[in-house]
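K.L.:
using only what follows, build the 3D model:
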Amino acid sequence: MVRAVLGVLIMVVLGACSPSADLQDAPVPLGDFRLEHNIVIASKAQRSPVSRAATEEELAETVRTAMAERFGRYNGASRYHFGISVEGYALAPPGVPLVLSPKSALIINVTVYDDAAGKKLNDTPEQITVLETFGTGALVGTGYTMSAEEQLVELSRNAAKAVERYLVTQREEQGWFEPDPVAISGETVLVEPS
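P.N.:
Below is the predicted model of the structure:
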């Protein structure tokens, strides 16, 4: 009986804390933004000593899919590109319930490119570290409740959400993704000779 109740509680918590729960909502405002190229590599990814294995291809494709899922919702007129490198990961194996519950983690570096300007918006890549969603395995760890593939999907979605928060902050603080009124209107600007 206790096992059944615990199982139901875990499933409720898993559903309530989903990192993709807000994807049905309107995207947070990002100005004049559209993701054009979504390049993810994982050739330098370091695996934690206490981790299930994932291939370079699995890491890159899962992160790429999560970024496309979140940022494909934006349809601004200005094109931007992501260059993302997976730096490290830990996919928690089963632990000892209530004593040792390893947590899953993912570390990525993100560079954002402005297509029209032909340059990086952030000269130094932004390093983002995310952990498994709170509540998905507080008592027993996600090593018992999720497969390695499910853990990686969750971490990748958390990473995409963290990138979105980073972009919102940069828009507010640095003026990223502001629309170019001339480019939007299609007008030709004549410059008077001096």
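K.L.:
can we go C-alpha only for contacts and neighbour counts from here?
P.N.:
Will do.
K.L.:
what's the residue closest to the geometric middle of this protein?
P.N.:
Ala160 (1.6 Å; Cα atoms, centre = their mean).
K.L.:
against Glu149, how distant is that residue?
P.N.:
17 Å (Cα to Cα, to the nearest Å).
K.L.:
can you name the element that comes right after the helix or strand where the residue nearest to the centre of the chain lies?
P.N.:
Secondary structure assignment for Ala160, by DSSP states H and E: helix 148-174. Proceeding N to C from helix 148-174, the next assigned helix or strand is helix 181-185, under DSSP H and E.
K.L.:
starting at the chain centroid, how far to that following helix?
P.N.:
With Cα atoms, centre = their mean, to the nearest Å as the basis, helix 181-185 stands 31 Å off its chain's centre.
K.L.:
sequence B follows; please return its structure for comparison with A:
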Amino acid sequence: MVRILAILSLMLGLAACTDATSDLSRPVEPLGDFKMGHAIVVAPNLNMVGISKEASSEEWVTAVDRAVETRFRRYDGGKFYHLGISLEEYSLAVPVPLVPSKSGLSLRVTVWDDAAKAKMNEETHVVRVVQVLPSYGMTREQQIASLAEEAALWIEKWLRERMEEDGWFATAGSATVASAAPAAAAAPVAQPEG
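P.N.:
Here you go, the predicted structure:
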């Protein structure tokens, strides 16, 4: 019985790892005129919260940078935009037999328009990722990678929302050309369900 539970936990853990990256194998859906210039990921005040496995700031910066680069280098729009990402908090699940555990990552995002030399969002956008994980089956490194990949996905979803609602990344020929001044409205916090 324990073996069956361990195998099921492993399968669920592997499935959780692939959800955030499953769209990367499909054709790229354009993100307006977005082309990533720089992605700067920093963690000057990264805090571990709750009962958690430890991870260094460097591990987090590397994982989030890799996930952001993988997700956003696919876009080849006509204008450069830069992403500033500050990692704030994390928690890595500690295995407890037969009890699902939670892992989480919280970060702040700012988007810069290279041509306008200005921030597009006045307030930093907060992304909070929470994953319920099986008690066995995911290593610390897999948890970090999974949270980073899901955070990158939620950043993309937020950028798409801003494109639809505020005209971000609009090309000159599109129906919704962004105004010269970026929208000042704060975006809702992206939180995955489940």
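K.L.:
and the TM-score between them?
P.N.:
The TM-score (TM-score structural alignment, normalised by the length of structure 1) is 0.82; 171 aligned residues with a Cα RMSD of 1.6 Å.
K.L.:
related to what we said a few turns ago, not counting its neighbours along the chain, what's nearest the residue nearest to the centre of structure 1?
P.N.:
Nearest non-adjacent residue to Ala160 of structure 1, counting by Cα to Cα, 6 or more residues apart in numbering: Met67, 5.3 Å away.
K.L.:
now do the contacts for that neighbour.
P.N.:
38, 156-157, 160 (Cα atoms under 8 Å, 6 or more residues apart in numbering).
K.L.:
Ile85 of structure 2 now?
P.N.:
39-42, 107-110 are the contacts of Ile85 of structure 2 under Cα under 8 Å, 6+ apart.
K.L.:
helix or strand: which one has it?
P.N.:
Residue-wise, Ile85 of structure 2 maps onto strand 79-91 under DSSP H and E.
K.L.:
and what of Gln127 of structure 1?
P.N.:
Here Gln127 of structure 1 is assigned to strand 126-131, by DSSP H and E.
K.L.:
any chance you could list what contacts that strand?
P.N.:
Residues contacting strand 126-131 of structure 1 (Cα under 8 Å, 6+ apart): 103-111, 155, 158-159, 162-163.
K.L.:
got it, and stretch 4-12 of structure 1?
P.N.:
136-137.
K.L.:
so which of the contacts of Met67 of structure 1 is the most crowded?
P.N.:
Tallying neighbours with other Cα atoms under 10 Å puts Ser156 at the head of the contacts of Met67 of structure 1, with 29 neighbours.
K.L.:
show me the contacts for whichever residue in structure 2 pairs up with that residue.
P.N.:
In structure 2, the residue matched to Ser156 of structure 1 (TM-score structural alignment) is Ala148. Ala148 of structure 2 makes contact with 60, 63-64, 67, 105 under the criterion Cα under 8 Å, 6+ apart.
K.L.:
also Arg64 of structure 1?
P.N.:
38-40.
K.L.:
related to what we said a few turns ago, which of the contacts of Ala148 of structure 2 are retained in structure 1?
P.N.:
With both residues aligned by TM-score structural alignment, their matches' Cα atoms under 8 Å, the contacts of those that structure 1 also has are 63-64, 67, 105.
K.L.:
most neighbours among the residues you listed, please name it.
P.N.:
Val64 (27 neighbours).
K.L.:
contact partners for that one?
P.N.:
41, 145, 148-149, 151-152.
K.L.:
can you name the two of the residues you listed that are farthest apart?
P.N.:
Val41 and Ala145 (14.7 Å; Cα to Cα).
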